[in-house]
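Student: give me the fold of what follows.
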Amino acid sequence: MATDEAKRAHTDRMIAETIRNRQQREQGYREQALKIYPWICGRCAREFTRENVHQLTVHHRDHNHDNNPKDGSNWELLCIYCHDNEHARELDAEAARRAGAAEGGPAGARATSQPFADLKELLARRGR
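Tutor: Below is the predicted model of the structure:
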């Protein structure tokens, strides 16, 4: 019983430390990005003020949160809604790649239907 509690306490400490480290790292590049860029969402162009700047997030263009060049070239400011949308689109694209690979097709397989294949013939018949 004591070892379970010790393991749980150790896990809790590690999780808390990981969260604390991430928050410190984020605070550093967020503050830098807010100094470099205007407080405008890079997607929807919503403008932010001191009252609502907490809704403005830093998006890493290459999706690597450890890639934080001082010039901000890997960052863009996005509102929380556009940021969520950006990551959802990335997840959707990954799911589509996996689905294509699971079906035996190439990753990122495209639709194969040709809805206008007979259009020329249909138009020719209609014109008669």
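
Student: all contacts plus neighbour counts: C-alpha atoms, from now on.
Tutor: Fine.

Student: so how many other residues sit close to residue 77?
Tutor: 23 (other Cα atoms under 10 Å).

Student: same check, this time on residue 98
Tutor: Neighbour count for residue 98, taken as other Cα under 10 Å: 17.

Student: now do the buried residues in whichever strand or helix holds it.
Tutor: Applying DSSP states H and E as the criterion places residue 98 in helix 80-102. Buried residues in helix 80-102, counting neighbours by 16 or more other Cα atoms under 10 Å, are found at 80, 82-83, 86, 96-100.

Student: remind me what that helix packs against, helices and strands.
Tutor: strand 56-60 (3 or more Cα pairs under 8 Å, 6 or more residues apart in numbering; DSSP states H and E).

Student: one more to put side by side:
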Amino acid sequence: MIIIDPSFRKLCENKDFILGNVYEKSYLINKENGSVIYISDFYGEPSSGVLSDRSEWCIVGGDKLIVWKKPTKLELIKEETLSPIFGIKYLSEIEVKILVDPWSEKGAIWLLNIQTLERKKMADFKLNSEYTEEFDW
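Tutor: Below you'll find the predicted structure:
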């Protein structure tokens, strides 16, 4: 089972699922029955992931974005302006905020509508400090 692999890293958890990865591969694990849904491979490990509160969807980010919608629909978003993903924040059942590499020239915060996959740039976001995983955005 994936979750007992010592390399498994939890990205997010809600009452129904655990979203995580083993190196470059990402998975959604049903907590009730242990079934595993393979989400995608990434170039490098995914950086972040979010589950909806009602378990209707999840999103995983890294060199691309993958949106999984119940029951089995996968959507790939791979755009130069949205890579690499540094973080994802849950806003509502239909929206997330996405942070693109804040140490690069294209560092920005984007809004993604999960239902339509429409993307809107909210603001440029660049850090002039050394790398850290702890900062407000």
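
Student: work out the TM-score between the chains.
Tutor: Comparison of the two superposed chains (TM-score structural alignment, normalised by the length of the first structure) gives a TM-score of 0.26, and 58 aligned residues with a Cα RMSD of 4.8 Å.

Student: from the buried residues of helix 80-102 of the first structure, which two are the most distant?
Tutor: The most widely separated members of those, counting by Cα to Cα, are 80 and 100 (30.3 Å).

Student: hang on, the earlier thing: need the next SSE after the helix holding residue 98 of the first structure, C-terminal direction.
Tutor: Using DSSP H and E, the helix or strand that follows helix 80-102 of the first structure in sequence is helix 119-127.

Student: that next one packs against which elements?
Tutor: Using 3+ Cα pairs under 8 Å, 6+ apart as the contact test, no helix or strand touches helix 119-127 of the first structure.

Student: quick one on the thing from earlier: next, the angle from the helix holding residue 98 of the first structure to strand 56-60.
Tutor: With axes from the mean of the first three to the mean of the last three Cα atoms, to 10 degrees applied, the angle from helix 80-102 of the first structure to strand 56-60 works out at 30 degrees.

Student: ok, the closest residue to residue 25 of the second structure other than its chain neighbours to residue 20 of the second structure distance?
Tutor: Closest residue to residue 25 of the second structure apart from its sequence neighbours, by Cα to Cα, 6 or more residues apart in numbering: residue 41 at 4.4 Å. For residue 41 of the second structure, the distance to residue 20 of the second structure equals 12 Å [Cα to Cα, to the nearest Å].

Student: and those two? Which one has more around it.
Tutor: More crowded of residue 41 of the second structure and residue 20, by other Cα under 10 Å: residue 20, with 25 against 19.

Student: wait, that one touches residue 28, no?
Tutor: Yes: between residue 20 of the second structure and residue 28 there is a contact at 6.5 Å, judged by Cα atoms under 8 Å.

Student: and residue 74 of the second structure, what does it touch?
Tutor: 39, 66-68 (Cα atoms under 8 Å, 6 or more residues apart in numbering).

Student: what's the helix or strand for it?
Tutor: Judged by DSSP H and E, residue 74 of the second structure forms part of strand 73-77.

Student: which strands and helices sit next to whichever helix or strand comes after that strand?
Tutor: Sequence order places strand 85-90 as the next helix or strand after strand 73-77 of the second structure, per DSSP H and E. The contact analysis (3+ Cα pairs under 8 Å, 6+ apart) places strand 85-90 of the second structure against strand 48-51, strand 57-61, strand 95-100.

Student: show me which helix runs longest in the first structure.
Tutor: Longest helix in the first structure by number of residues (criterion: DSSP state H): helix 2-36.

Student: would you mark the buried spots in it?
Tutor: Buried residues in helix 2-36 of the first structure, counted by 16+ other Cα under 10 Å: 26, 29-30, 32-34.

Student: out of those, flag the one nearest to residue 119 of the first structure.
Tutor: For the buried residues of helix 2-36 of the first structure, the nearest to residue 119 of the first structure is residue 33 (52.5 Å; Cα to Cα).

Student: residue contacts, that closest one?
Tutor: 58, 72, 75-77.

Student: next: residue 87 of the second structure.
Tutor: By Cα under 8 Å, 6+ apart, the neighbours of residue 87 of the second structure are 47-49, 61, 98-100.
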